[in-house]
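**Q** Here is a sequence with its predicted model. Questions after.
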Amino acid sequence: MSHQEKSFFLLIFAVFIWGASFLPTQWVLKYINSYELLFYRFLIASLVFFVIARKDILIHYKKTYFYGLITGFCMALAFIFQTIALTHTQSSNVAFLTGLEGIIAPFLCFFISKARLSFKIFFLALLACFGMFLFSDANFNNFGKGEYLAIICAFFFALLVALNDKFLKSNDLNTFIFFQFLGSTIIYLISALSFANLSIIPISNSKVLMLILISALVFTIFCFFAQNYAQKHLHPSKVALILLLEPISAGILGSFFGETFTILQLLGAGLILIALAFS
C-alpha cells in the first residue's frame, strides 16, 4: 500500500473518530469548563507525545519549533471556539458547521501556499455554502451563538490545514506535531487562567478524567498524527474535503441520543456531502 493510500484511509478513520467525539465532549462540559478541558487534554497529549518521540524532537527542534508553535496557536483558537460552541447548541450542529473547513481550506491554501484552485473546487464550495444555508432552515435568524462560533472554528481549522500544507513537508513530522500540541497548551493555559478558575477538582471525577485521557490519547495524539501524516502525502484540497466526513459520524451518534434534524437541515447536510463525493 502506497503512502497516499495509507494517508487516505488513516485520515478517513481519524475523521470518523473526530465526529464521534462531539457528543462525549458536550457531556463532559457539564462538569468542567471548556478552557480547563482543553488545557488538560493538550497538556497530557504534549507530555505523552514527548515521551513517544523525544529522540526526533531533540534532534529537529531548532528547525521546527517555530512552525509547530504557530500552527499550534491556530489549532488552539479553533478548539476554543468549537468547545464553547458545544455549550450553546447541539453537537451535530457544531459538527456539520465545523465541517465547512473542508470548503474554506482550498481557498486559504491557494492564497497561502499557491496550491491550485480549480473551477470544480470553486463550484463545490458554492454548493456546500448553499447546503449550509439550508442547514440553518433557510433562515440565518435561526443561527444562535453556538452556530456562529462553530463557523469561526471552521475558519481556524481550515487555516490550520493551509499552514500545515505550507510548513509540514519541510519539517520532521513528530517534532512538528509535538510543538503544535505545546503551542496549543500554552494558549489554553493562558485562557484558563484569564477566563476560568483553573483547578484539579474537576478531574477528581473518574468519568471526567477517563474522557480527558481518551481525548488526549485518541482524539488528539492519534487523530492529529493521522491528519499531519496525510498532509505529508496528499494534496491539501483532498485532505480538506475528506474532513467533510466528520459530520456524518457526529450526526449518526447524535441521532441515537435524541438529536434531530429538520427536512431542510437534512437536505443541506446532503448537499455538503455531495460536494465531498464529487471532489
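**A** Great, that's in hand.

**Q** can we go C-alpha only for contacts and neighbour counts from here?
**A** Fine.

**Q** Could I get the full set of helices for this protein?
**A** Secondary structure of the chain by DSSP state H: the helices cover 3-28, 34-85, 91-98, 101-113, 119-135, 145-167, 173-195, 206-214, 223-233, 236-242, 246-256, 263-277.

**Q** One more to weigh against that first structure:
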Amino acid sequence: MCALTVVITPILTFFIKKEAPNKKLILVFILCLVGIGLMTLNGQFKPALGDILCIMGAFAYAVDLVITDKAVHKEEVNAFQLGVYQLGFTGLYMLVLALLLEKPVLPSSPGVWESMLFLSVFCTGVAFIVQVVAQQYTSATHVGVIFAIEPVFAAIAAFLFAGEVLLPRGYLGAALMMAGILIMEVDFKSIFTKKDTPEELKLENSKE
C-alpha cells in the first residue's frame, strides 16, 4: 500500500502545480494501481489496519515528493544539502518523539547493530539523498511511478531471503507494474517509426 504514492503524487501535482499527466502516464498509473492491489490486498480484497496506515504513509511521502520537486528546481537550492537537511531534521523529530512516547531500548546483539547501521546508512541516508539529487532531472510524478515497483523488489527479497511465495494474482500484479514502468521509460514511437537514412536526408535536402 505504500506504493500508492504513484497514484497520490500526480493528484497532488495537479492541484498544487496545475500539471495534468499525459495519456501515457495515466495508463501507467492504472497498471500500477491494479498491480498494487493484486499484490497487497488480502484474499477478500478488504484493507486491514496496517494497509490504512500504509496509505497514510503513501500520502505523506507524495507530499514530500511534490515539495521536494518544487525546491530542487530553484537555482538557489543545493539538492545535496536539502537531502541532508531533510534526513537530519527527520531524525531529530523522530528522536524526540521516541523519547516522549517510548522507552529507548538499545539493540541486544551485534547482528541487530549491523542491520541497523546498514538500514540507516545505505537504505535510508544514501538512498534518500540520491533521490533528492535525482529529482533535479525529473518530475515528482515520474519518481512516484518508479517507487511503485517497490513491492516487486520486496517480493523478490522475501523470496530470496525468507522463502516467501506470492499467490498467482501477486505475480500478475508484479507483471502489470513492471509493464507500466516499461511503458513509461521506453519511447515506443521512436522505435517503430522509420528514421530517414543519411542518404535519404541528403536526397530530401537536394529536392528542397
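**A** Perfect, I can see it now. Here the structure is a predicted model, which means the values were calculated and not measured.

**Q** TM-score for this pair?
**A** Overlay of the two chains. TM-score (TM-score structural alignment, normalised by the length of the second structure): 0.76; 180 aligned residues with a CA RMSD of 2.1 Å.

**Q** follow-up on the earlier one: just say which of the helices of the first structure is most tucked in.
**A** Comparing these by mean neighbour count (mean count of other CA atoms under 10 Å), helix 91-98 ranks first with a mean of 28.

**Q** quick one: Leu12 of the second structure and Leu117 of the second structure, what's the gap?
**A** To Leu117 of the second structure, Leu12 of the second structure is 34 Å away according to CA to CA, to the nearest Å.

**Q** Same check on Asn78 of the second structure?
**A** According to CA to CA, Asn78 of the second structure and Leu117 of the second structure sit 26 Å apart.

**Q** can you check Ser109 of the second structure too?
**A** Distance of Ser109 of the second structure to Leu117 of the second structure, computed by CA to CA: 13 Å.

**Q** From Val28 of the second structure, how far out is the residue sitting nearest the centre point of the second structure?
**A** Central residue of the second structure (CA atoms, centre = their mean): Phe147, 1.6 Å from the mean position. Here the criterion is CA to CA. By it, Phe147 of the second structure lies 13 Å from Val28 of the second structure.

**Q** Give me the neighbour count for Val105 of the second structure.
**A** Neighbour count of Val105 of the second structure, defined by other CA atoms under 10 Å: 6.

**Q** Now for it: which residues touch it?
**A** Neighbour list for Val105 of the second structure: empty [criterion: CA atoms under 8 Å, 6 or more residues apart in numbering].

**Q** Roughly how far does the residue mapped onto Ala216 of the first structure from the second structure sit from Asp64 of the second structure?
**A** Using TM-score structural alignment, the partner of Ala216 of the first structure in the second structure is Ser120. Using CA to CA, Ser120 of the second structure is found at 19 Å from Asp64 of the second structure.

**Q** Check Thr124 of the second structure too.
**A** 15 Å.

**Q** Please apply the same query to Leu166 of the second structure.
**A** For Leu166 of the second structure, the distance to Asp64 of the second structure equals 31 Å [CA to CA].

**Q** ok, now Lys202 of the second structure?
**A** Separation of Lys202 of the second structure from Asp64 of the second structure (CA to CA) stands at 51 Å.

**Q** Then Pro104 of the second structure?
**A** In terms of CA to CA, Pro104 of the second structure sits 28 Å off from Asp64 of the second structure.

**Q** what do you get for Lys23 of the second structure?
**A** Lys23 of the second structure sits 24 Å away from Asp64 of the second structure, going by CA to CA.

**Q** contacting residues for the closest residue to Thr220 of the first structure other than its chain neighbours?
**A** Using CA to CA, 6 or more residues apart in numbering and skipping the chain neighbours, the partner closest in space to Thr220 of the first structure is Ala45 (6.7 Å). With contact taken as CA under 8 Å, 6+ apart, Ala45 of the first structure is in contact with 181, 216-217, 220-221.

**Q** Quick check: the farthest pair among the residues you listed?
**A** Using CA to CA, these span at most 11.9 Å, a distance reached by Phe181 and Leu217.

**Q** Ala3 of the second structure and Ala60 of the second structure, how far apart?
**A** 12 Å.

**Q** So for these two, which residues contact both of them?
**A** Overlap of the contact sets of Ala3 of the second structure and Ala60 (by CA under 8 Å, 6+ apart) is empty.

**Q** Which of the contacts of Ala45 of the first structure sits closest to His3 of the first structure?
**A** Among the contacts of Ala45 of the first structure, Ile221 lies closest to His3 of the first structure (CA to CA), at 19.6 Å.

**Q** for that closest one, what are its contacts?
**A** 45, 49.

**Q** any idea how far Pro247 of the first structure is from it?
**A** Separation of Ile221 of the first structure from Pro247 of the first structure (CA to CA) stands at 20 Å.

**Q** next one: Tyr67 of the first structure
**A** Distance, Tyr67 of the first structure to Pro247 of the first structure, using CA to CA: 29 Å.

**Q** cool, and Phe219 of the first structure?
**A** Phe219 of the first structure is 15 Å from Pro247 of the first structure, where distance means CA to CA.

**Q** repeat for Cys223 of the first structure
**A** Cys223 of the first structure is 15 Å from Pro247 of the first structure, by CA to CA.

**Q** How about His235 of the first structure?
**A** Using CA to CA, we find His235 of the first structure at a distance of 21 Å from Pro247 of the first structure.

**Q** Likewise for Leu189 of the first structure?
**A** 29 Å.

**Q** Could you find the closest non-adjacent residue to the counterpart of Val130 of the second structure in the first structure?
**A** Aligned by TM-score structural alignment, Val130 of the second structure pairs with Ala226 of the first structure. In space, Ala226 of the first structure comes closest to Leu11 once its chain neighbours are excluded; the distance is 5.5 Å by CA to CA, 6+ apart.

**Q** what sits against that neighbour?
**A** Leu11 of the first structure makes contact with 223, 226-227, 230, 239, 242 under the criterion CA under 8 Å, 6+ apart.

**Q** go on, Cys2 of the second structure?
**A** The contact partners of Cys2 of the second structure, by CA under 8 Å, 6+ apart, come to 54-55, 57-58.
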